[in-house]
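From the sequence below, what's the structure:
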Amino acid sequence: MATMAERVDEVLRAGKAPGFHGLVVMRGGDVVLERYGAGVDHCLGESLGHVEFDRDTLHDIRSVSKSVVGLLYGIALGEGLVPEPGAGLVEQFPQYPDLVGDPERAHLTIEHALTMTLGLDWNEDAPYTSPANSEIAMELAPDRYRYVLERPVVEEAGKRWLYSGGASALIGGIIARGTGRPLEEYAATALFEPLGVTEFQWMKGDDGLAMAAAGVRLRPVDLAAIGQLVLDGGRGIVPGEWIQEMLRPRITIRDAFKYGYQWYVDISERHQVAGHGNGGQHVVVMPEEELVVAITAGEYDQEAVSSRAVIDAVLVRE
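Below you'll find the predicted structure:
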């Protein structure tokens, strides 16, 4: 039977992954496979032209940023800097007394943001180049937090998962307020530096605030290191209790595909937890197989066939 490397190389050689940019696979804590490609890339919609990728090339991880935010909240919680998930959500933003005092929003908790079950009007089905997309509208708004918090209440919170970059933005704001530091600065000292990540970027909106929902740029090898940190139970960087809570399936997306706290949880036969991002950005953690897969690609705002083809080649049982 072909080895993992042979399978991946065949996919790349056959042109089945035309948008492929980078792959790092770790097993048992060691890097066992690394591959890099070349192609046109973007940084949050701004063209970078043709890029020859290697181990040191930073790459958008897009919405995998949300999973990073989930880790940061857990670190800050362990340090006593942010409230428990059951705490009221709107009251964490006292700069909006009208919203804090709105009885229609009093039931919202931080957990509703962590699980994307806010019950507020939100739609990210439109392209991420259009203000019809709620995340883009949030970025264009004069105040991102008010924009999210004042969305109309359309259903009971906690009942239905609805993809929301706004929910992640609120968590990022709570972390920044609780730590007294910009999100990207707290991330550097609380997570990235202890993990050995020496270079990263966290893109900011026009308001100067880190884009919690999609702004992180990392090397694929460092994205894999984040997956390994989760597989290892936090290694004292993130409290182990939080890793367990974060990865507990809390709301059903469809069938065996669930959501925890800013992480996807697949409870099918090959149990896995993951962060997924637009364009084919993924970190997949398979605890029972001690396997971590990090992949980057450039198929933004389209079906990510390249990353799917490569991941399928990696995950064939040997």
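
CA only for contacts and neighbour counts going forward, please
OK.

For the closest residue to residue 231 other than its chain neighbours, list the residues it contacts.
Using C-alpha to C-alpha, 6 or more residues apart in numbering and skipping the chain neighbours, the partner closest in space to residue 231 is residue 287 (6.0 Å). Contacts for residue 287 (C-alpha atoms under 8 Å, 6 or more residues apart in numbering) come out as 231, 271, 272.

if I pick the residue nearest to the last one when sequence neighbours are not counted, what's in contact with it?
Residue nearest to residue 272 in three dimensions, not counting chain neighbours: residue 286, with 4.6 Å by C-alpha to C-alpha, 6+ apart. Taking C-alpha under 8 Å, 6+ apart as the criterion, residue 286 is in contact with 231, 270, 271, 272, 273, 292.

Among the residues you listed, which one sits closest to residue 19?
Here the nearest of the contacts of residue 286 to residue 19, counting by C-alpha to C-alpha, is residue 292; it sits at 20.9 Å.

Residues contacting the host helix or strand of residue 243, please?
Taking DSSP states H and E as the criterion, residue 243 maps to helix 240-246. Helix 240-246 is contacted by residues 70, 71, 74, 230, 233, 234, 260, 261, 262, 263 when judged by C-alpha under 8 Å, 6+ apart.

Give me the distance between it and the centre of its chain.
Centroid separation between helix 240-246 and its chain, computed with C-alpha atoms, centre = their mean, to the nearest Å, is 16 Å.

Following up with a second sequence; could you model it the same way so I can compare the two?
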Amino acid sequence: MKPFLPLLLLISLLSANAQDKWPTQAWPKNSPEKLNLNPDSLAALDRDFAAGKYGNVDGMLIIRHGQIAYEASYSHNYAELYKQEAVEKGGLNATDPTGPYNYFSAWWHPFYHGGKLHTLQSVSKTITSMIIGVAVTRKEFPDLDTPVLSFFDTTAVKNIDARKRRMTIRHLLTMTAGFDWHEDLPYSDPNNSCSQLEASFDWVKFTIDFPMSDEPGKVFNYNSGATVLLAHIFRVATGRDIEEYAVKHLFEPLGINNHFWKRSPYGLVDSEGGVYLEKSDVAKLFYLFLKNGKWEGRQIISTDWVQQSVSPYSKFGPNRGYGYKWWLGAYGNKASEVTWGGNGFGGQFPIIIPEYDMVVVFNAWNVLPGAESRNYNPNFLTQKVLNAVVEYQQKKK
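Below is the predicted model:
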């Protein structure tokens, strides 16, 4: 894996090269050409999406230098597409078939009640990390090395051993909690630990009772339950609901006035996959990180938290890393060429490309087994967007 550019250097590059534009009220728009992008390349990708080449893509948004360069939305009849699956019990429809955890219900997915708010699925984890970053910046959240069990009545927790006692908030943030969790199975498989979590009543108890398999901090193991525990810890530590806190201290300052956030049957915010937003508002959250946590001159999230979040706590695969619920991907030959992004089930991919001062957002709803093989993934989408930059440069020669 090629080294990641030290983040402080990246931040200095961004501060030197980017002109701050604040889309609090609305994103300004400009032509691709004026933003140094080839419109023909973006239009070709638009046509491929519209033709269904990459499955059920719902929308894309390309932002450069704080301005919308290209935006498109696509319509699909999900009630008809997933009509049969919506009434058949399985890993993606394990509870009430009319409820919010039937992933084939067109009333709930991918758009909330048929409106404009699109499910973000596990991008909700990245947003949860952002909210914690706000609380840390405001000095209203515990030290990340605080043991997780200090927020529980340990007499009611199962499978406690020395490893579980050593598990900290930081381990939950970095997917290194050490639980014997199995989310590597397809989500349509009822044996997937996350599918079992969402079919349970008390998600916090379901997760904290899980037995341990590894020493915390040693092994990356993707675990949606870990983010559920963060919502619980947030409520216990701050006395505030994490959604309520987000609205006041994150959403409203950015001009995000419309959202929906699912809750577990027990009432806790679904921090692992429950956020719905319009793609333009998703872009605001990620633009905040591109701008090092600052918005209209106000430091919403500290630069230190941004740096920690997008530093690779774990490295795996040829060019990938993971920070505080941020996916990191190296895409070029230079150490600075690293994307920061979220990754949600069905094809939710907001991506920051710091080197090019870009934020891009893609939404889709490819949820049937095998749909992920359509070559619609963050690496592919990043390259497609950057092709527009390269082709513009070649065109100008």
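
Can you check the contacts of helix 240-246 of structure 1 and name whichever has the most neighbours?
Sorting the contacts of helix 240-246 of structure 1 by how many neighbours each has (other C-alpha atoms under 10 Å) puts residue 261 first, at 29 neighbours.

residue in structure 2 matching that one?
Correspondence of residue 261 of structure 1 to structure 2, assessed by TM-score structural alignment: residue 324.

what do you get for residue 275 of structure 1?
Looks like residue 275 of structure 1 aligns to residue 342 there (TM-score structural alignment).

What separation do you get for that match and residue 268 of structure 2?
22 Å (C-alpha to C-alpha, to the nearest Å).

So the two - more neighbours on which side?
Comparing residue 342 of structure 2 with residue 268 by other C-alpha under 10 Å, the one with more neighbours is residue 342, at 24 against 20.

contacting residues for that one?
So residue 342 of structure 2 contacts 122, 123, 126, 325, 326, 327, 348, 349, 350, 351 (C-alpha under 8 Å, 6+ apart).

can you name the two of these that are farthest apart?
Farthest pair in these, by C-alpha to C-alpha: 325 and 348, 14.4 Å.

Residue 78 of structure 1 -> structure 2?
Checking TM-score structural alignment: residue 78 of structure 1 goes with residue 137.

For that match, list the residues it contacts.
300, 301, 302, 305.

ok, now which ones touch the third one?
The one in question is residue 302 of structure 2. Applying C-alpha under 8 Å, 6+ apart, the residues contacting residue 302 of structure 2 are 133, 134, 137, 292, 293, 294.

do you know how far residue 153 of structure 1 is from residue 62 of structure 1?
On the measure of C-alpha to C-alpha, residue 153 of structure 1 and residue 62 of structure 1 end up 27 Å apart.

Can you get me the start-to-end distance on stretch 295-311 of structure 1?
Per C-alpha to C-alpha, stretch 295-311 of structure 1 runs 8 Å from first to last residue.

same check, this time on stretch 184-193 of structure 1
12 Å.

okay, and it goes to which residues in structure 2?
The aligned range for stretch 184-193 of structure 1 is 243-252, by TM-score structural alignment.

in that stretch, what counts as buried?
For stretch 243-252 of structure 2, the neighbour count (16 or more other C-alpha atoms under 10 Å) marks 243, 245, 246, 247, 249, 250, 251 as buried.

Next: stretch 184-191 of structure 2.
Buried residues in stretch 184-191 of structure 2 (16+ other C-alpha under 10 Å): 186, 187, 188, 189, 190.

What's the local residue count around the nearest residue to residue 182 of structure 1 once chain neighbours are set aside?
Spatial nearest neighbour of residue 182 of structure 1, excluding adjacent residues (C-alpha to C-alpha, 6+ apart): residue 176 at 5.2 Å. Applying other C-alpha under 10 Å, we find 23 residues neighbouring residue 176 of structure 1.

residues in contact with residue 176 of structure 1?
182, 183, 186.

Narrow these to those in helices?
183, 186 (DSSP state H).
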